[in-house]
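**Student:** No letters, just coordinates:
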């Protein structure tokens, strides 16, 4: 059921319960169908938009700019094309004014609580979003220059970590000589998981979920063997699924994610390293002897990293240089991998099918007579 805004004449009206959070990924877990999401999310990314769409939000009120103009992010376009009302650049004080669970009304660009207007926002439709995206395209070259410079600066600072001996862990999960699938909850992770489901069933790779990637595996019917990350976007169910846990720590050893695993009484390793948790997952697979590393939903270009809130990809470049040709993309695997035919099973299946056919044929008098004649003729020919 879609909770569509009511339109009377030229006036759009809707009302619903408000859910408020500075972190969209946290809010999406609490959001119920038909409710209004109140967020503070500059440059709303695709993954966040997908979560709001999946939760069936009726409207999104953003107290920041959903498209700041730095680059043409796709999240707002996804929202409005899904029929969700998007109110942009609402007053930031709404985040403090509103209480979780309060009833809100929206009348065009006005935000109303208990018959009082508490704020105005920019009402963005598809036309306005596309215009903002077109304008943002003019900034891409400048953003790319800054992104490259940032990447090179941090690569210089982080190179010693990647050139030296990496941290060692006493892992129970055996990776040596096996395929390893690293799952990140990127924009197309659901489609990619469906595309390689046969590969997972047949090859049985070690499954590593990077934070929310663990929940992606569980939702698809697979159990992760390892969960790597700072543990801020994986659910309690994911952390308690039986997977071995590795908390990504800062290079100085601080690991805020341990508080979460300790609260759930789950034992976890810590892995101090610069960069992203998906880099750590790939490094672990490589250093512990994986034969092949398949990356699903991982970040690989400037837009991906800007959507993740990172202004460079130094650690990712260095990680891929260290891993070399062991790393392949899941999309490539889905195109190249096909299930081999088990001829023995095929023959058994055909043979089993002939049994009832033969019984029915023998019970029919005409067929039995024909078979007897055929048998006698064969005997005469042989003798």
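**Tutor:** Happy to help now that I have it. On a predicted model such as this, the values are computed, not experimentally measured, just so you know. Numbers count the residues shown, from 1 in each chain.
**Student:** alpha carbons only for contacts and neighbour counts from here, please
**Tutor:** Will do.
**Student:** element containing residue 331?
**Tutor:** Per DSSP states H and E: residue 331 is located in helix 330-336.
**Student:** Verify the stated contact: residue 62 with residue 94.
**Tutor:** No: Residue 62 is not in contact with residue 94 according to Cα atoms under 8 Å; the separation is 9.6 Å.
**Student:** So which of these two has more stuff around it?
**Tutor:** Neighbour count, other Cα atoms under 10 Å: between residue 62 and residue 94, residue 62 has more, with 26 against 19.
**Student:** Now do the contacts for that one.
**Tutor:** 38, 39, 40, 41, 86, 87, 88, 89, 90 (Cα atoms under 8 Å, 6 or more residues apart in numbering).
**Student:** residues in contact with the helix holding residue 331?
**Tutor:** Residues contacting helix 330-336 (Cα under 8 Å, 6+ apart): 192, 195, 196, 199, 294, 295, 296.
**Student:** and here's the other structure:
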């Protein structure tokens, strides 16, 4: 893919030309943008190596187009995001440069053949992705995957050296009020297929009543499913205020040096909380906390499970998730994809017809017995009496007998 330099200020075609038009929503953080992006609007992001979770969140908003100031696939590893967006028929324009981020939110722009036009001004120009260009970029990225694997292995050893006391002995895990000892724990992260998998686990939740832990926005996912989280763990950057006020115990994930970006927000809301300083991701913190407090079983929804997912997240810290899964070991049950495994292929009408066929078979079987025939005569006699009563009420004279 070749990069075309931004051409801010150059006169070009008017807004009424070809392509797609829409109101722009601009945010360098994709997960913040998706909170306010509406169907038919144009998403403007600055996201190198667009990952699968972010792409699925964008697709769910049904934008008219996605404009990326950075390269959606840098070639470091085969990330999954661009393929998801292009497969949905949503135009994806890449490598537009920083000038596209200067667009004022709410302005109407037109996107055509890799160009972004505001009025008659060509704001920026990049590369419009197609299925062919995405496939070529993925093939190129796979060739360089060995470099990322080496970096991932290095990050894993670094994390093990820095957090061996936490991983091996649970040193640094804070005291919490939520009773976990001997109970099942359901940890919900807003990851792949989390909505479908959480819906499939409703009967499990009713029967076992596990401790419900939402990792950041996972708390909102629990609330959306009609449940209430017992605990919220994370740096509090993607969880709503209403979730933080729902009565769940709050565990703020902090850096090892004590910095906790989400602490001020929790303090402003006035909710009780504890701080858990640890390297790694918030989903790691939730698993380590549940394991240390004696959970009998840990069920994970939406978490990262495979090497491709670790790399697709695009953070060196994902090495901690790999080691955390080794740490909790036999207690961990991953619910990822359970909705795909048990997804029914039977339609509602098929179920109705099957029920009617079964009912008809029962009626026929009963009618062939002496009891069934007697019951049929009784029903017919009752119906005859009912019709006679209706005729009398309406003043209808009985029909004359035929001589």
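**Tutor:** Looks like it came in fine. No experiment lies behind these values; they were computed from the predicted model shown.
**Student:** would TSV of the contacts of residue 62 of structure 1 with secondary structure, distance to residue 327 of structure 1 and neighbour count be doable?
**Tutor:** Formatted as TSV, these follow (DSSP: H, G, I helix; E, B strand; the rest coil; distance: Cα to Cα, whole Å; neighbours: other Cα atoms under 10 Å):
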residue	secondary structure	distance to residue 327 of structure 1	neighbour count
38	strand	39	25
39	strand	37	25
40	coil	36	24
41	coil	33	21
86	strand	39	25
87	strand	41	26
88	strand	40	24
89	coil	41	21
90	coil	44	25
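**Student:** Among these, which one sits closest to residue 147 of structure 1?
**Tutor:** residue 41 (20.5 Å; Cα to Cα).
**Student:** list the contacts for whichever residue in structure 2 pairs up with the closest one?
**Tutor:** The equivalent of residue 41 of structure 1 in structure 2 is residue 47 (alignment by TM-score structural alignment). Under the criterion of Cα under 8 Å, 6+ apart, the contact list for residue 47 of structure 2 reads 28, 29, 30, 68, 69, 70, 71, 72.
**Student:** ok, now with 10 Å
**Tutor:** 27-30, 54, 67-73, 94-95 (Cα atoms under 10 Å, 6 or more residues apart in numbering).
**Student:** what do you get for residue 25 of structure 2?
**Tutor:** So residue 25 of structure 2 contacts 33-34, 36-38, 41-45, 63, 66, 101, 103-108 (Cα under 10 Å, 6+ apart).
**Student:** Give the aligned equivalent of residue 260 of structure 2 in structure 1.
**Tutor:** Mapped onto structure 1 by TM-score structural alignment, residue 260 of structure 2 lines up with residue 255.
**Student:** Pretty sure residue 262 is one of the things that match touches, is it not?
**Tutor:** No: with contact defined as Cα atoms under 10 Å, residue 255 of structure 1 does not reach residue 262; the gap is 11.5 Å.
**Student:** Next, please give the residue ranges for the strands of the stretch 101-250 of structure 2.
**Tutor:** With DSSP state E, counting those that start in this stretch as the criterion, the stretch 101-250 of structure 2 has strands at 108-112, 115-118, 121-125, 127-128, 184-188, 211-215, 231-234, 249-254.
**Student:** out of those, nearest to residue 307 of structure 2?
**Tutor:** Comparing the strands of the stretch 101-250 of structure 2 by Cα to Cα, strand 184-188 comes nearest, at 19.7 Å.
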